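Chemist: here you go, sequence then predicted model.
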Amino acid sequence: FSCASGEYLEMKNQVCSKCAEGTYSLGSGIKFDEWDELPAGFSNVATFMDTAVGSAENKADSCNNSSWTPRGNYIESNRDDCTVSLIYAVHLKKSGSVFFEYQYIDNNIFFEFFIQNDQCKEMESTADKWVKLTDNGEWGSHSVTLKSGSNILYWRTTGILMGSKVVKPVLVKNITIEGVAYTSECFACKPGTFSDKPGSSGCQVCPRNTYSEKGAKECTKCKEEMYYSDEGSSVCIERPPCTNKDFFQIHTPCDKEGKTQIMYKWIEPKICREDLPNALTLPPSGERKDCPPCNPGFYNNASSSCTPCPPGT
């Protein structure tokens, strides 16, 4: 028995019903996209792996405080040389999958993802359990098929400390598990998102200069003359006074008189205010200046651009 995406199982009448506005469901899936705290069902286990005699006993106690840490939109791994597993157990009524996004940019930390069954036997689907590195600032994605029955999911990291160098942690977000039979409730849209129709399978991101709180049916506009917001914001931010970092200058091509005009433009989107005390305004454009000389090997033949010198000159 399963419900479609955008629906939940109404336990009393045993029928699938549409999720209300401001909420969503994956039908046969669950999604973890809010990490203000560790969601129910997740746990941390920290150990110290070392083959040197005696060192593991001394180190084991110091790993007690090592854990994955929720950071709002994602969860962050440990930065020390402890081995820490983020664990989630799920029982699937049918075969499914697990999907997550991650940032993993430092090869001084080992990052594994693997699955065990309830007999602690590692599943074949995670034979290649080492997760690939990502480019700096990029989010990669990883997905693995799951068999029906009990699945225990492990995200495991171990740092390798090299002198005083700080290890960059692994970040994980948007963990989605497909294959649960049904969900008995719909999930509220997280702050900065909304769903405006009943029966939604996901929430849309609030556009720029709007915001929303948790479970929103729509986004609320910021008072744009005083506040602004980026896409997916949960609050509006007060516009600061304009500074010289809010605009830039460009030079127009040289004219036949060998002059260029200096033009000033605001950096878009403009978020600052010119009407506040000590705020700068955009300098006037149009000032004409002499064009800089051509680079070595180039000359100006009374045109607006520099031309390479002919061969032999």
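Modeler: Perfect, thanks for sending it. Given the structure is predicted, the values throughout are model-derived calculations rather than measurements. Residues are numbered from 1 along each chain as shown.
Chemist: please count neighbours and contacts with C-alpha atoms only from this point.
Modeler: Will do.
Chemist: count of neighbours near Phe1?
Modeler: Phe1: 10 surrounding residues under other C-alpha atoms under 10 Å.
Chemist: can you get me a residue count around the closest residue to it other than its chain neighbours?
Modeler: Take Phe1 and drop its neighbours on the chain: the residue closest to it by C-alpha to C-alpha, 6 or more residues apart in numbering is Ala181, 6.2 Å away. Ala181: 17 surrounding residues under other C-alpha under 10 Å.
Chemist: which residues sit in contact with Ala181?
Modeler: Going by C-alpha atoms under 8 Å, 6 or more residues apart in numbering, Ala181 touches 1-3, 28, 92-94.
Chemist: any idea which helix or strand carries the residue lying closest to Pro284 once chain neighbours are set aside?
Modeler: Of all residues not flanking Pro284 in the chain, Tyr264 sits nearest, at 7.1 Å (C-alpha to C-alpha, 6+ apart). Per DSSP states H and E, Tyr264 falls inside strand 259-266.
Chemist: list the helices and strands that strand packs on?
Modeler: Applying 3 or more C-alpha pairs under 8 Å, 6 or more residues apart in numbering; DSSP states H and E, we find strand 259-266 packed against strand 247-251, strand 287-290.
Chemist: try this one side by side with the last:
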Amino acid sequence: MAEPGHNPQPSAREGGRTERRTSRLLWLLLWAGTTFQVTLGTGPELHACKESEYHFEYTACDSTGSRWRVAVPHSPGLCTSLPDPVKGTECSFSCNAGEFLDMKDQSCKPCAEGRYSLGTGIRFDEWDELPHGFASLSANLEVDDSISESTENCTSSKWVPRGDYIASNTDECTATLMYAVNLKQSGTVNFEYYYPDSSIIFEFFVQNDQCQPNADDSRWMKTTEKGWEFHSVELNRGNNVLYWRTTAFSVWSKVSKPVLVRNIAITGVAYTSECFPCKPGTYAAKQGSPFCKLCPANSYSNKGETSCHPCDADKYSGDVFEEKGSSTCKVRPACTDKDYFYTHTACDAQGEVGSRLRAPVPCSLHLTTVQAPVASKLTRETPKDQHDTAHVQMGHAKNLWRGPGGSRKASRLRREDPLPSL
């Protein structure tokens, strides 16, 4: 029963008001739906990912030592419909030297001919391009607003690969080279650097899982006075992010010389997901190689070779007493009188020693117009003294070689690497 004074039926005014509210709500819903469809229709449609557009990674290990293998696009938002995550290998899993982890079926496989792997280590010694996993970032130098608003645009101020090494910036920007690595055990990072100019601030440091820098090692690098220097830092187990950072300060408009870094090696990784091609001048003839061998003298190889190629008859590589492993062959110059050196025969029955002259391998006897001096005998001495003299001279002759141009080189000394022209 209705209460006194209350009409159970809505009035015409209230009914019209309700209908208008309902119509307005329906119109808003229709407008919102249409707008949503238009927005979707005008946006780019993502295609299903192809195998070449993504790679596999492992998630972080949980408390039970387990992890998952997930597919990650090479670029965010590139494609859709990625493979579903699958259970990964145990966190203690690793591959041997000469093998790589095929992430598709999660098994270790041998490196192909012409390639190598260190197993639980990785090495970067070729810088034709920025290797996978590295990032080069740049930023404006932060300066107090009362002094200066900011430096010039730094978007192009980055570390640049230059073949055998990577070079830093030389302007008043901060350039950072980064590499993130997960270690299954404690390891190290080693690299060589060339830092000739104190007008650049050069620092190297490592951050761990908690984004805390490694305080045990000084991050400020010292300038190099005699060429390339070796630097080594210990790494903790787990995630490590490596930073090479430079900032230049111009002095009297002087152009700074860049910092150079090469031969970065990291130990303690669980696996490598790819094998690295052999450098020019080296080769790997068999599958599953843990390293590449140097090409012998008078031969050469290109990148990723399975064997070395002999030099042409009028060319050579690898001087007699110098390091082997060449990527090119040089034209043999004509021999000159300075290209000959004395070598001594063994003592004869009379205690005398003869001398003869030989031309070293690099010069060409076919091009020379110089006549080799006639072999001679040493001055007559007492048999004992002469034999001792001959012994000393023979040892001296074996350890010294007079190359083209008359320069003498010690056979047991390591050849100095030529410094890059900056």
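Modeler: Perfect, I can see it now. Just so we're clear, the structure is a prediction, and the values are computed from it rather than from any experiment.
Chemist: now do the strand holding Tyr264 of the first structure and strand 247-251, the angle between them.
Modeler: 160 degrees (axes from the mean of the first three to the mean of the last three C-alpha atoms, to 10 degrees).
Chemist: ok, the most centrally placed residue in the second structure to Ser117 of the second structure distance?
Modeler: Central residue of the second structure (C-alpha atoms, centre = their mean): Phe124, 2.8 Å from the mean position. Going from Phe124 of the second structure to Ser117 of the second structure by C-alpha to C-alpha, to the nearest Å gives 11 Å.
Chemist: what's the match for Leu161 of the first structure in the second structure?
Modeler: Applying TM-score structural alignment, one finds that Leu161 of the first structure aligns to Ser250 in the second structure.
Chemist: pretty sure its match belongs to a helix, no?
Modeler: No - applying DSSP: H, G, I helix; E, B strand; the rest coil, one finds Ser250 of the second structure to be coil, outside a helix.
Chemist: what about it, how many neighbours?
Modeler: So Ser250 of the second structure, with other C-alpha under 10 Å, has 13 neighbours.
Chemist: which ones are touching it?
Modeler: Neighbouring residues of Ser250 of the second structure by C-alpha under 8 Å, 6+ apart: 171-172, 199, 256.
Chemist: for Lys409 of the second structure, see how far away Gly268 of the second structure is.
Modeler: Distance of Gly268 of the second structure to Lys409 of the second structure, computed by C-alpha to C-alpha: 39 Å.
Chemist: now do Tyr195 of the second structure
Modeler: Here Tyr195 of the second structure is placed at a distance of 28 Å from Lys409 of the second structure (C-alpha to C-alpha).
Chemist: of the two, which one has the most company?
Modeler: Shown here are Tyr195 of the second structure and Lys409; by other C-alpha under 10 Å, Tyr195 has more neighbours (23 against 16).
Chemist: where do the helices of the second structure begin and end?
Modeler: Applying DSSP state H to the second structure gives helices spanning 12-42, 383-399.
Chemist: out of these, deepest packed?
Modeler: Counting by mean count of other C-alpha atoms under 10 Å, helix 383-399 has the highest mean neighbour count of those, with a mean of 15.
Chemist: other SSEs contacting that helix?
Modeler: Helix 383-399 of the second structure makes packing contacts with strand 341-344 when contacts are defined by 3+ C-alpha pairs under 8 Å, 6+ apart.
Chemist: quick one, what contacts Cys335 of the second structure?
Modeler: Residues in contact with Cys335 of the second structure, defined by C-alpha under 8 Å, 6+ apart, are 359, 363-365, 367-370, 404.
Chemist: now the strands for the stretch 151-300 of the first structure?
Modeler: Secondary structure of the stretch 151-300 of the first structure by DSSP state E, counting those that start in this stretch: the strands cover 171-178, 187-188, 193-194, 204-205, 210-211, 220-221, 227-228, 237-238, 247-251, 259-266, 287-290, 298-299.
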